[in-house]
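**Q** Sequence and predicted model, in that order:
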Amino acid sequence: MSTAVSLHLSDPPRIVLMGVSGCGKSSVGAALSALTGVPYQDADDLHPSANVEKMRAGIALTDDDRWPWLTTCAEALAGSAGGLILGCSALKRIYRDHLRGAAGRDLAFVHLIGTREVILERMRARVNHYMPVSLLDSQFATLEPPGEDENAMAVSIDVPPAQIAAQIRSAYAWQGLQAS
């Protein structure tokens, strides 16, 4: 996958910005929302309090912890009449399949990729976030990059969020879909 691929998008678009904690889902989501007019929602805000407390304590979530949260994320996507950009880790294919099953096969994924070192630095600079740096390695261990058949593109986080948003927007416009 590369930024040169085109995404098959619904109209209105429903996009999941995915990747490990600290990759910039919130920053890119806000920039993409501002650029396109499509609302952004952070899936971190959809976690049940038990998940937040577990992560805050430095305990990695299990699949059993994630399923109710992923269902809530899928419901948000499915109910988004005007389109939605969702920042959601979606680390495993089975998680992305779950989102697609509830939200529709045309769901597009944008995998924000960066090195462990860059992401670690970003996580250390965050203020008031419940996800501790100690869980970064578990995120990378869980990550299954999207396959060629998953309606996904990969974008490097080595450029500012506004530039990443413009790259993603270009993938939409390439197909003639205008989100704004």
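**A** Structure received.

**Q** Could you use CA atoms for every contact and neighbour count after this?
**A** OK.

**Q** what's the longest helix in the protein?
**A** For the chain, the longest helix by residue count, based on DSSP state H, is helix 63-78.

**Q** could you say what helices and strands that helix packs with?
**A** Other elements packing on helix 63-78 under the criterion 3 or more Cα pairs under 8 Å, 6 or more residues apart in numbering; DSSP states H and E are helix 93-103.

**Q** buried stuff in the helix it packs on?
**A** Along helix 93-103, the positions that meet the burial threshold by neighbour count (16 or more other Cα atoms under 10 Å) are 95-100, 102-103.

**Q** Stretch 152-165 now?
**A** Applying a neighbour-count criterion of 16+ other Cα under 10 Å, the buried positions in stretch 152-165 are 152-155, 157, 161-162, 164-165.

**Q** OK, contacts around residue 130?
**A** Listed by Cα atoms under 8 Å, 6 or more residues apart in numbering, the contact partners of residue 130 are 52-53, 55-56.

**Q** ignore the last one, residue 24
**A** With Cα under 8 Å, 6+ apart as the criterion, the residues that contact residue 24 are 112, 157, 161.

**Q** Comparison target, given below:
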Amino acid sequence: MNTPHVVVVMGVAGTGKTTIGPLLAARLGVPYAEGDDFHPQANIAKMSAGTPLTDEDRGPWLDAIGEWAHGRAGLGGVVSCSALKRSYRDRLRAAAPGVVFVHLTGDRALIEDRMSHRQGHFMPTALLDSQFATLQPLEADEAGVGVDVSGGPQEITERAALALADLPETVQ
């Protein structure tokens, strides 16, 4: 990518958004924001209790991320956000036109295994099924790329950076 875009690192829980996001930001030379930090405490409490969030719950969270992304327009940045539904991504694009998505994808068994080894995260493995049920992958008309999460963090980050560099000029 030749111009500074805001990149949203998206995907179901356990794909590595919090690991890959900062690495990608460093690779691109832009700031990183952790999407989980934008959640209201009520959302964290719900997820910690094993209760999936509703679209209504996600609204203020998406708006906060969209506001951050809007503030980084023309400067660039990377933010993690599950952005599982097209409507969520549309909401982010409405707040910050020009955002680009990196959809971290992978085998469910691999993702569940990685989730089970996380320490101190509020999202339980029990919610993974609801994440996959909610997921609507990027569509052809959405600016973004899919990146497989097999391999190590540096390898995944490099794949993401190369995929972003290959986006059509209309996105860049």
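**A** All right, it came through fine. Owing to the predicted nature of the structure, the values given are computational and were not obtained by experimental measurement.

**Q** Just the closest of the buried residues of stretch 152-165 of structure 1 to residue 84 of structure 1, please.
**A** The shortest gap between residue 84 of structure 1 and any of these belongs to residue 165, at 14.3 Å (Cα to Cα).

**Q** the strands in structure 1, which residues?
**A** 14-18, 40-42, 84-87, 108-113, 152-156 (DSSP state E).

**Q** Comparing the longest helix of structure 1 with structure 2, how large is the average distance?
**A** Once the two models are superposed, helix 63-78 of structure 1 sits on average 0.4 Å from its counterpart in structure 2 (mean Cα distance after the TM-score superposition for structure 1).

**Q** What is the corresponding segment of structure 2 for that helix?
**A** On the basis of TM-score structural alignment, helix 63-78 of structure 1 is assigned to residues 55-70 in structure 2.

**Q** Could you list the buried residues of the matching stretch?
**A** Neighbour-count burial for stretch 55-70 of structure 2 [16+ other Cα under 10 Å]: 61-66, 68-70.

**Q** from these, which two are the most distant?
**A** Top of the distance list for those (Cα to Cα): 61 and 70, 14.2 Å.

**Q** got the contact list for the counterpart of residue 169 of structure 1 in structure 2?
**A** Mapped onto structure 2 by TM-score structural alignment, residue 169 of structure 1 lines up with residue 161. When contacts are counted by Cα under 8 Å, 6+ apart, residue 161 of structure 2 touches 24, 27-28.

**Q** Tell me the counterpart of residue 36 of structure 2 in structure 1.
**A** Taking TM-score structural alignment, the alignment pairs residue 36 of structure 2 with residue 44 from structure 1.

**Q** Against residue 139 of structure 1, how distant is that match?
**A** Computed as Cα to Cα, to the nearest Å, the residue 44 of structure 1 to residue 139 of structure 1 distance reads 14 Å.
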